[in-house]
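>>> sequence unknown, structure follows:
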């Protein structure tokens, strides 16, 4: 993903300012609470030990191609990173960083097309996708292109609003719902006819709620209207006073289902009337690689592409050994067209 030159210029200026604020926090001129309110918007937090920090790399759908894997491996080597962790939102977190490593890493990642912007704090977070979307047997269709479009859009407008809390968006390919699309702030589930089911205002955690079904057959080209509508809906009706109640699932407690639907569709219909958010150019990735033979293993899954396979790897506790990105990169040099996904 590459953002516009105008967006990047603004982001670079923000990173420069954040670098100074991180220094002020390190020198105890900025409180932990005030710093957290700033750093979250950059996908970074101070750890329990104030001397160590975390940076979260947004990877839409957890996709880690060869180029990004090489960038990660080089980052680990150059900054002597001691701990990598994969998050439940399909991102990679760099832990135990010194304060003066934070901004340079964020800057380098942005120039490489990986953004930490809105990776934390009160923002639309990393867009999640069924890990095997595009290759899984029995799926409705590959939802990755739509997730990519939503990720690019939410990043492009994240400067324009202040939400009560975070917003998590997930896309399910219709087979694998390990991303819990029905229990997210916004969840799209692929239908065999090429449309989506849409659930909103769900969430796991305290007072968990299944999302409210909004649409049975949502036209994919209208997805961005519904996403922006969800942002505006949350900004209008979300709880700005009590952070413990400032997630979309609590709107199910303050609004009756019919009222919730009425207000949400009022906002979405207004956006549709204005226009400008239609998705027309969305292309599914074509996999034309040829394989041969069969494999039988609990960790090897046959793909929908004949004689191609996916291999599962489960690091204990989601902690990825720091030498693994380099080892994987060396392994992939012998395997053209292979991609890593974080589940």
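Everything's here; your move. Keep in mind that this is a model prediction, so the values were computed, not measured.
>>> only C-alpha atoms for contact and neighbour calcs from this point on.
Will do.
>>> show me what the helix or strand encompassing residue 258 is packed up against.
Using DSSP states H and E, residue 258 sits in helix 257-274. In this structure, helix 257-274 packs against helix 223-237, with contacts taken as 3 or more C-alpha pairs under 8 Å, 6 or more residues apart in numbering; DSSP states H and E.
>>> put this next to the first one:
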């Protein structure tokens, strides 16, 4: 029997505006947007020089401290000895110290011995000798006082370095192939495009207020050596059968709590149009990106909503001088993407790639590395997205003595697969978002794995991340640890990790496999890795990679 009702269907709610400038207007929908519109981030630099460096930390107003200082490449670090159980439970103002992290840009990873020496000296004098190579080809220092920033800027600028736009809602450092222009397996040298973007586009006002950070990678190397799958925009070298060498353009990649892989827009981009297309993509993000909610204010969410077909159409119709030619699908590179070891250059010389464990170094080491390079006449050094250091233009007869000297500085010319593939974020030591200690734990982990297992004959990537934000690329590692606070059998809150297994970029990119409810105490990380890697060694098929074994392994062999 049908029962009559007087209820009328509820009208659909009008969706809240996303803060897209071209659709919703420019009225700020949150405090971050209001602050950015009231006074641009770069305005704070002169106040640092004129006021804060003279009057000290207490003179800095909150809206300069965060977010504007990020535009200057600095933000507060975590107070020491505050446990991870406090993260997210107390305001940042209670977690932050009166010292800063300082991020120094190396666009394209290009460095000189003189630059490394200056950074090393700054580290020793002003940063308690801290220094870390990052997976974005930068160097980060800690323990920086606001009183010292004017002199630090002067020293950096004297050797062509900058901290500007190291953080903030702006285009961050441009990742580039560390062997651009020298590698034998290069498709096309992207250096001119990176230089044009850095010199002609980065400092324009129209890219200085984006919804959130914007990450770029440009490489013409056949190794696809810039992690293009997880960038906001990336340009990957390709050989088009009709148009010759150029680039495939990918958009909408990113990890964190909502990981998404970048997608090709299906266009062929010639070298001379890369800066124009880059600026067009940035401008789409500026005009159509979601600004209301910070956790949705990344380009990947817009790409997911629009799809790449609409994205390309808007790009060509509204932002480019003319349409792009259709491209061909990019074939993923099948081997290691890093540049560890000795490799022949196009000109017959060699480049040598070495590994600092998890990118960690000191001011003294940076100065020593610079001295070694200068003693062998090396003028070009490169940082990489895999936290390596490369030394270019090496004569064949000095490869061995150079490697020996670099080894003496604490670098590894022939690292084990464990040391080669390990990566970590800053972690609880300095980061206000972290739940766990990562960097020192990663260093200990590698030492213990080498002692217990020795080495592997296949690559293995192990990453330790202190929080869900995936700065260490947890979801695309063979074994990825995501930091969180656990409760032990005694009811105590302790450091621990959720585990991702079998993640990968390249062929069949994937975010890996999680075991339901499986957590690992921080104190048991080494035991866990030894157990899983031993199972892999015992069960693998000939030539099988770790990630392929993970996909077919039983849960108990991964626990």
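Alright, I've got the coordinates. Treat the numbers as computed from the prediction; the structure is a model and nothing was measured.
>>> follow-up on the earlier one: could you identify the helix or strand that succeeds the helix holding residue 258 of structure 1?
Next element after helix 257-274 of structure 1 (DSSP H and E): strand 300-302.
>>> let me see the contact set for the counterpart of residue 311 of structure 2 in structure 1.
When structure 1 is aligned by TM-score structural alignment, residue 311 of structure 2 is paired with residue 260. Neighbour list for residue 260 of structure 1: 251-252 [criterion: C-alpha atoms under 8 Å, 6 or more residues apart in numbering].
>>> gap between residue 260 of structure 1 and residue 200 of structure 1?
Applying C-alpha to C-alpha, to the nearest Å, the value for residue 260 of structure 1 to residue 200 of structure 1 is 10 Å.
>>> again with residue 194 of structure 1
Computed as C-alpha to C-alpha, the residue 194 of structure 1 to residue 200 of structure 1 distance reads 20 Å.
>>> neighbour count: the two, which is higher?
residue 200 (27 against 14; other C-alpha atoms under 10 Å).
>>> which one in structure 2 is aligned with the more buried one?
Match for residue 200 of structure 1 (TM-score structural alignment): residue 251.
>>> isn't that match up against residue 298?
No. Using C-alpha atoms under 8 Å, residue 251 of structure 2 makes no contact with residue 298, being 11.1 Å away.
>>> pull up the overlap in contacts between these two.
Between them, residue 251 of structure 2 and residue 298 share the contacting residues residue 232, judged by C-alpha under 8 Å, 6+ apart.
>>> can you find the partner of residue 113 of structure 2 in structure 1?
Match for residue 113 of structure 2 (TM-score structural alignment): residue 66.
>>> isn't its match up against residue 336?
No. The criterion here is C-alpha under 8 Å, and residue 66 of structure 1 misses it with residue 336 at 9.5 Å.
>>> neighbour count for those two, which is higher?
Applying other C-alpha under 10 Å to residue 66 of structure 1 and residue 336 shows that residue 66 carries more neighbours, namely 18 against 9.
>>> any idea how far that one lies from residue 73 of structure 1?
From residue 66 of structure 1 across to residue 73 of structure 1, the span is 10 Å (C-alpha to C-alpha).
>>> again, but for residue 17 of structure 1
Residue 17 of structure 1 sits 27 Å away from residue 73 of structure 1 when distances are taken as C-alpha to C-alpha.
>>> which one's more surrounded, these two?
Neighbours of residue 17 of structure 1 and residue 73, each counted by other C-alpha under 10 Å, are more numerous for residue 73; the result is 19 against 12.
>>> sticking with the more buried one, tell me its helix or strand.
Short version, using DSSP H and E: residue 73 of structure 1 is in helix 66-78.
>>> now that helix, how far from the centre of its chain.
With C-alpha atoms, centre = their mean, to the nearest Å as the basis, helix 66-78 of structure 1 stands 19 Å off its chain's centre.
>>> again with stretch 214-230 of structure 2
That offset, for stretch 214-230 of structure 2, works out to 11 Å (C-alpha atoms, centre = their mean).
>>> run a quick neighbour tally on residue 484 of structure 2.
Neighbours of residue 484 of structure 2 (other C-alpha under 10 Å): 24.
>>> which positions within the helix or strand hosting it qualify as buried?
Following DSSP H and E, one finds residue 484 of structure 2 within strand 479-487. Across strand 479-487 of structure 2, burial judged by 16 or more other C-alpha atoms under 10 Å covers 479-486.
>>> can you lay out those residues as a markdown table showing distance to residue 63 of structure 2?
Putting the buried residues of strand 479-487 of structure 2 into a markdown table (distance: C-alpha to C-alpha, whole Å) gives the following:
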| residue | distance to residue 63 of structure 2 |
| --- | --- |
| 479 | 39 |
| 480 | 35 |
| 481 | 34 |
| 482 | 31 |
| 483 | 29 |
| 484 | 29 |
| 485 | 30 |
| 486 | 34 |
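>>> what are the ranges of the helices in the stretch 51-200 of structure 1?
66-78, 99-111, 144-157 (DSSP state H, counting those that start in this stretch).
>>> related to what we said a few turns ago, which elements pack onto the strand holding residue 484 of structure 2?
Packing contacts for strand 479-487 of structure 2, counted by 3+ C-alpha pairs under 8 Å, 6+ apart, involve strand 462-465, strand 493-501.
>>> pull the distance from the helix holding residue 258 of structure 1 to the chain's centre.
Offset of helix 257-274 of structure 1 from its chain centre (C-alpha atoms, centre = their mean): 25 Å.
>>> how about stretch 127-135 of structure 1?
11 Å.
>>> give me the range in structure 2 that that stretch lines up against.
By TM-score structural alignment, stretch 127-135 of structure 1 lines up with residues 174-182 in structure 2.
>>> residue in structure 1 paired with residue 213 of structure 2?
Aligned counterpart of residue 213 of structure 2 in structure 1: residue 166 (TM-score structural alignment).
>>> surely that match touches residue 118?
No. With contacts counted by C-alpha under 8 Å, residue 166 of structure 1 stays clear of residue 118, the gap being 9.0 Å.
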